[in-house]
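Chemist: One predicted model, sequence on top.
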Amino acid sequence: MLQQASATGLVRMILIILLIYFGIKIISRLLSPFLIKYVSKKAEQRFGEQFGQFQRNAQQEKPKKEGEVTIDKMPNTKTSNKDVGDYVDYEEID
C-alpha cells in the first residue's frame, strides 16, 4: 500500500521541528551561564593545584646564599649524525 503525506501532517511535522529547535535554543540560553561557571571553576581548581605544587616545591628547597648559582636541570645535549648530509657553502650574488 502506498501512503500519501497530507498537508496537515507536513505542517504538524514542521511545527514540531520548530518547537524543538526554539525550545533547545531557549534552554541553552538559560543553562549556559551555569555551564560556563562550572567550567571556569574546574579550570581555576586545576591551575590552583599546579600553582600550589610549585609553591610547595619552592618552600621545600633549602635557602640559598646570596650569589650562589645552582643548575636545576641540565640542557639536553643534541648529538648530530654525521651521515645525514653534506654541508653546502653558498655565496650571495648581487
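Modeler: Yes, it's here.

Chemist: Every contact and neighbour count from this point should use C-alpha atoms.
Modeler: OK.

Chemist: which helices and strands does the helix or strand hosting Gln50 pack with?
Modeler: Following DSSP states H and E, one finds Gln50 within helix 7-60. Applying 3 or more CA pairs under 8 Å, 6 or more residues apart in numbering; DSSP states H and E, one finds that helix 7-60 contacts no other helix or strand.

Chemist: what's the offset of it from the middle of its chain?
Modeler: Relative to the chain's own centre, helix 7-60 is displaced by 15 Å; criterion: CA atoms, centre = their mean, to the nearest Å.

Chemist: ditto for stretch 3-20
Modeler: Computed by CA atoms, centre = their mean, the chain-centroid distance of stretch 3-20 equals 42 Å.

Chemist: here's the one I want to compare it with:
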Amino acid sequence: MQTASFSGFIEMIFYMIAFYYIFKFLAKLFLPIVVKKVVEKAGQNFQQQQQRSQQTTWKKTPNNDEIIIDTANSKNPRETKKVGDYVDYEEID
C-alpha cells in the first residue's frame, strides 16, 4: 500500500499544469485548421445539395421556358386545429 506524500502531491499538480498548457498550445495550433476543414466540407455538401435540387427541379418541366405553379393548395385553405369546443356561459349573481 502506498501512502500519499507532499512531494507526490506537488508532482501531480505540476503534471496537471503542464498538461493544461500543452493542450492549450496544441489547440491554438490545430483547432483553426480543423475548423477550416469542417467549414469547407460543410460548404461542399451544401453546394452539392443545391445542385441536386436544381437539377431535379428543372428536369420536371419538359420545356425550360415553361413555369408551372401548383395552385391546388391555395384553393383549399388550411384548417386550423380545433383544440376543443367553445362553451358559452353566463355569470350568475
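Modeler: Ah, there it is. Note that the structure is a prediction, hence the values are computed from the model and not measured.

Chemist: TM-score for the pair, please.
Modeler: The TM-score (TM-score structural alignment, normalised by the length of the second structure) is 0.67; 84 aligned residues with a CA RMSD of 3.1 Å.

Chemist: how about Ser7 of the second structure, what does it touch?
Modeler: Residues near Ser7 of the second structure by CA atoms under 8 Å, 6 or more residues apart in numbering: none.

Chemist: Now with 10 Å, please.
Modeler: The contact partners of Ser7 of the second structure, by CA atoms under 10 Å, 6 or more residues apart in numbering, come to Ile13.

Chemist: That one -> the first structure?
Modeler: Under the alignment defined by TM-score structural alignment, Ser7 of the second structure is paired with Thr8 of the first structure.

Chemist: For Ile16 of the first structure, see how far away that match is.
Modeler: According to CA to CA, to the nearest Å, Thr8 of the first structure stands 12 Å off from Ile16 of the first structure.

Chemist: before we move on, what about Ser32 of the first structure?
Modeler: Computed as CA to CA, the Ser32 of the first structure to Ile16 of the first structure distance reads 24 Å.

Chemist: now do Asp72 of the first structure
Modeler: 65 Å.

Chemist: Neighbour count: those two, which is higher?
Modeler: Using other CA atoms under 10 Å, the more surrounded residue of Asp72 of the first structure and Ile16 is Ile16, with 11 against 6.

Chemist: tell me the contacts of that one?
Modeler: Shown in contact with Ile16 of the first structure (CA under 10 Å, 6+ apart): Leu10.

Chemist: Great, nothing more from me.
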